[in-house]
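Chemist: Sharing a model that was predicted from the sequence below.
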Amino acid sequence: MTQPGLDSAAAATRWRAPQAAKEAAWRGGRNRCPRCGEAVLFARYLKPVARCPQCQQDWTLHQADDFPAYLAILISGHIMAPAIIAVASREMLPLWGLMVLTIGMALGLTLALLQPAKGVVIALQFWWGLHGFEHPARPEMP
């Protein structure tokens, strides 16, 4: 979609569409519109904008549901497990200290990874044309 009053050639020069799913996912994970990479994807912490102000992509079609939370917890657990094992096996902290550290790390990492995980899920849904998204134009193969 282009902005009203702009032809498609003028709109295409304003932003560059992603060339691969990896690029779209990278954009979404950095809180950027997966389609144009220019505008922010989230209006609030986990609330995507209704429409991108740059490329006019409608983001109300996404259905990320609980998958971003599963991803954030999975990644947090894989980061935390070696650290917890290393600290606990050397008895560097008392039990209460280890519990405080573990809970703090779990909350901090999960909350830090939740928005990027949701951005990646939305970007991949867009790239694969799921849940009402139109397939984005793919680059020509040589």
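Modeler: Cool, the structure landed. Numbers count the residues shown, from 1 in each chain.

Chemist: Could you use CA atoms for every contact and neighbour count after this?
Modeler: OK.

Chemist: Quick one: the helices in this structure, in order.
Modeler: Secondary structure of the chain (DSSP state H): helices at 8-14, 21-29, 67-89, 95-128.

Chemist: Second structure for comparison follows:
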Amino acid sequence: MTPTPPLLGLLLRGLRGRCPRCGEGRLFDGYLQVAGECPACRLNLAEHDAGDGPAVAATFILGAGIVGPAAFLELTVAPPLWVHAVLWGPLVIAGTLAVLRPLKGITVALQYRYRGLDEPPRLGGL
């Protein structure tokens, strides 16, 4: 059995979108679809489901990073509403695309470390 890498190494593999076990194979098929298995070490990745965790984390990160500057701009300059739409709309979309994949990679890597896929299902499907 392959030893689990240290936590920092595991997180870096998730950030880079690499297999949590070997660090060589791609974690994703496409932009956010988790690969069925690692092409390098044949780790079954299909059972790792990130769920809504990465989206919630992205919401909190982008919310904190955008609402503050938007409120500051509104309170100091009070621009028309269209200025906010032009500034913050594309920034939210770009920010979401930038952080969602690394957050999903980290989530799958943490699942690999802490969740045994051979465990029996728990009550409630958790």
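Modeler: Cool, got the structure. All values derive from a computational prediction rather than experimental measurement.

Chemist: How many residues are close by the closest residue to residue 79 of structure 2 other than its chain neighbours?
Modeler: Ranked by Cα to Cα, 6 or more residues apart in numbering and with sequence neighbours excluded, the top spatial neighbour of residue 79 of structure 2 is residue 73, at 7.6 Å. Using other Cα atoms under 10 Å, residue 73 of structure 2 has 13 other residues around it.

Chemist: so what corresponds to residue 73 of structure 2 in structure 1?
Modeler: Matched to structure 1 by TM-score structural alignment, residue 73 of structure 2 sits across from residue 87.

Chemist: quick revisit: what's the separation between the residue nearest to residue 79 of structure 2 and residue 85 of structure 2?
Modeler: Distance, residue 73 of structure 2 to residue 85 of structure 2, by Cα to Cα, to the nearest Å: 13 Å.

Chemist: Pull the contacting residues for the residue nearest the centre of structure 2.
Modeler: Per Cα atoms, centre = their mean, the C-alpha nearest to the average position across structure 2 is that of residue 103, at 1.8 Å. Each residue near residue 103 of structure 2 by Cα atoms under 8 Å, 6 or more residues apart in numbering is listed here: 14, 15, 54, 57, 58.

Chemist: got it, and residue 26 of structure 1?
Modeler: 34, 120.

Chemist: Which residue in structure 2 aligns with it?
Modeler: So, by TM-score structural alignment, residue 26 of structure 1 is matched to residue 12.

Chemist: how much space between that match and residue 98 of structure 2?
Modeler: 16 Å.

Chemist: hang on, the earlier thing: out of the contacts of residue 103 of structure 2, give me the one that has the most neighbours.
Modeler: Neighbour max across the contacts of residue 103 of structure 2 (other Cα under 10 Å) = residue 14, 24 neighbours.
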